[in-house]
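S.K.: Quick one: sequence plus predicted model below, questions after.
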Amino acid sequence: MGGEQLMSNPKLTSPTEVTRLLTKYDFKCKKRLGQNFLVDQNTLQIIINSLKLNKEDCILEIGTGIGTLTSALSPLVKQVISVEKDKKLAPLLKENLSSSNNIEIIFEDIINFNLINFFEQKRKKGGKIEKIVGNLPYYISISLIRQILELSQYLKLAVFLIQKEVGERLMAQAGNKNYGILSLVAQYYSRP
């Protein structure tokens, strides 16, 4: 599936259509939440390809946003569970994602979301989520990535769109000015 073209809702990658939707629902991006919605088709394709998807995958998405990535993932996998902090996006998401029956949106702040309990409950019910994806706001990316790296016993793959500065910290080697606890944890638990 890695090389397949997206079957997502094309209107969600059109800046004009996204502006229309945000206006229709009187939604204003909140700077304090770091809201930047993914609308670039090429970036979306790179994320999808990086996930190495198959039809049996259950994916955990962090930050549903307007549903661009969610709607692109839905036809390619068994289930998408997406955690979104901003409940004001609910009506917009209902419009954009209502045609998909394999999407579950959880309106909760991922920072307060008990990921270990979530993965354990999924396993007890016979399901498992081994891939996680998201377009992470800067203000939570470092603490969230550190938390997710420590869940390596549950996850096979994590794909995140992050700011350059966070990526540099993740990839830094000992002796580099960006090297720190995030670099150390990333190298211990993963192959960044």
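M.R.: Received it, and whenever you're ready, just let me know what you need. Source: prediction; values computed, not measured. Residues are numbered from 1 along each chain as shown.
S.K.: contacts and neighbour counts: CA atoms only from here.
M.R.: Fine.
S.K.: so Val159, which of the three states?
M.R.: Assigned with DSSP: H, G, I helix; E, B strand; the rest coil, Val159 falls in the strand class.
S.K.: got a list of what it touches?
M.R.: Each residue near Val159 by CA atoms under 8 Å, 6 or more residues apart in numbering is listed here: 47, 50-51, 131-134.
S.K.: Mind doing that once more with 6 Å?
M.R.: By CA atoms under 6 Å, 6 or more residues apart in numbering, the contact set of Val159 is Val133.
S.K.: gap between it and Thr16?
M.R.: Distance check for Val159 against Thr16: by CA to CA, to the nearest Å, it reads 27 Å.
S.K.: Is Asn102 in contact with Ile81, as I believe?
M.R.: No: using CA atoms under 6 Å, Asn102 makes no contact with Ile81, being 8.4 Å away.
S.K.: and the top helix by length along the chain, what other elements does it pack with?
M.R.: Using DSSP state H, we find that the single longest helix of the chain is helix 138-149. Helix 138-149 sits against no helix or strand, with contacts defined as 3 or more CA pairs under 6 Å, 6 or more residues apart in numbering; DSSP states H and E.
S.K.: try this one side by side with the last:
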Amino acid sequence: MDQQAALLGPADVRRLAGELGIRPTKKLGQNFVHDPNTVRRIVAAAGLGAEDVVLEVGPGLGSLTLGLLPAVRAVTAVEIDPVLAERLPRTVGEQAPALADRLRVLRADALKVRADDFAEPPTALVANLPYNVAVPVVLHLLAELPELRRGLVMVQSEVADRMAADPGSRVYGVPSVKAAWFADVRRAGPVPRSVFWPVPNVDSGLVSFERVEPPSPIPREEVFRVVDAAFAQRRKTLRAALSGWAGSAPRAEELLRAAGVDPAARGEQLRIGDFVRIVEATRI
């Protein structure tokens, strides 16, 4: 698309924050991107099309929003902070007046939004996610918005590792398995601390995902209960870890063997399909 937006630089971000009396808070995980090149990199890496409807969570002062608007048909920005939510349309009107009609602002908690909150179903998620809620936000949105086909999110580097980890990895766990139910998740590169204001005390990384078909018609809640139990005490064998869920250790072993899973294995060795087979064994 030929329209362009004037992106925010460091001086713009500080000016806007000062105007609004904003002091970024750790509680909301606020670290504002002030580097236009990083914004361009994120938009390019997201692989967006002209007809995409992008969901942006936590737009903050609008740095990424301004980069997204020229590339897509519409952006719905979900912002929990009322001051930021009110200012964002004006910022877009000032920096990219020709694109202002592509923006919708939804003042809401991203962990509580529902599909019917959106005038148009989002097709892609692109966001600089607050570190403390990144995983639950992504899982909630994938569960709630079936037309959300892909995304690119910026998260704490350790969170990125966990979301994209493979079985057997030291950081493979509940986020890795649950994300795999919905999507193919991959690391998409590091993000330097210097592009944020204030500078965070942790490294950041990009995570991309492409939605896949669910591995089973079994309700995911049933499978996720097994996942949670398997990782509740990581050092336990699955026979022991699933004893509460199955009713007893012998019953857990019986189900595991029926699913073709070694009862002496541990949760971090299993893929999402293995957990599905364990639940399917209860129905035989």
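M.R.: Thanks, I have it. For clarity, every value in this text was computed on a predicted model and none was experimentally measured.
S.K.: Send over the TM-score of the superposed chains.
M.R.: Counting by TM-score structural alignment, normalised by the length of structure 1, the TM-score of this superposition works out to 0.83. Behind it: 180 aligned residues with a CA RMSD of 2.2 Å.
S.K.: can you tell me which residue in structure 2 aligns to Leu33 of structure 1?
M.R.: Correspondence of Leu33 of structure 1 to structure 2, assessed by TM-score structural alignment: Leu28.
S.K.: Okay, the closest residue to its match other than its chain neighbours and Leu68 of structure 2: tell me how far apart.
M.R.: Leaving aside its chain neighbours, Leu28 of structure 2 sits nearest to Pro130 (6.6 Å; criterion: CA to CA, 6 or more residues apart in numbering). Counting by CA to CA, the gap from Pro130 of structure 2 to Leu68 of structure 2 is 18 Å.
S.K.: okay, these two: which has more neighbours?
M.R.: Leu68 (26 against 20; other CA atoms under 10 Å).
S.K.: contacts for the helix or strand containing the more buried one?
M.R.: Using DSSP states H and E, Leu68 of structure 2 sits in helix 63-68. Helix 63-68 of structure 2 is contacted from outside by 5, 8, 39, using CA under 6 Å, 6+ apart.
S.K.: equivalent range in structure 1 for it?
M.R.: Under TM-score structural alignment, the match for helix 63-68 of structure 2 is residues 68-73.
S.K.: mind listing what's buried in the matching stretch?
M.R.: 68-73 (16 or more other CA atoms under 10 Å).
S.K.: can you check stretch 122-139 of structure 2 too?
M.R.: Neighbour count says stretch 122-139 of structure 2 has 122-131, 134-135, 137-139 buried, by 16+ other CA under 10 Å.
S.K.: Tell me the one of those residues nearest Leu16 of structure 2?
M.R.: Asn128 (18.1 Å; CA to CA).
S.K.: Just give the nearest non-adjacent residue to the closest one, would you?
M.R.: Per CA to CA, 6+ apart, closest to Asn128 of structure 2 is Met154, 4.7 Å.
S.K.: Map the one you found across to structure 1 for me.
M.R.: Matched across to structure 1, Met154 of structure 2 falls on Leu161, judged by TM-score structural alignment.
S.K.: Please apply the same query to Asp184 of structure 2.
M.R.: Asp184 of structure 2 maps onto Arg191 in structure 1, by TM-score structural alignment.
S.K.: do Pro167 of structure 2 as well
M.R.: So Pro167 of structure 2 corresponds to Ala174, using TM-score structural alignment.
S.K.: so is that match in a helix, a strand, or just coil?
M.R.: coil.
S.K.: secondary structure element for the residue nearest the centre of structure 1?
M.R.: In structure 1, the C-alpha nearest the mean C-alpha coordinate belongs to Gly134, at 1.7 Å (CA atoms, centre = their mean). Element membership for Gly134 of structure 1 (DSSP H and E) is strand 131-135.
S.K.: And the contacts of that strand?
M.R.: Under CA under 6 Å, 6+ apart, the answer for strand 131-135 of structure 1 is 59-62, 155, 157-161.
S.K.: how does it look with 8 Å?
M.R.: With CA under 8 Å, 6+ apart, strand 131-135 of structure 1 has contacts from 38, 51, 57-63, 155-162.
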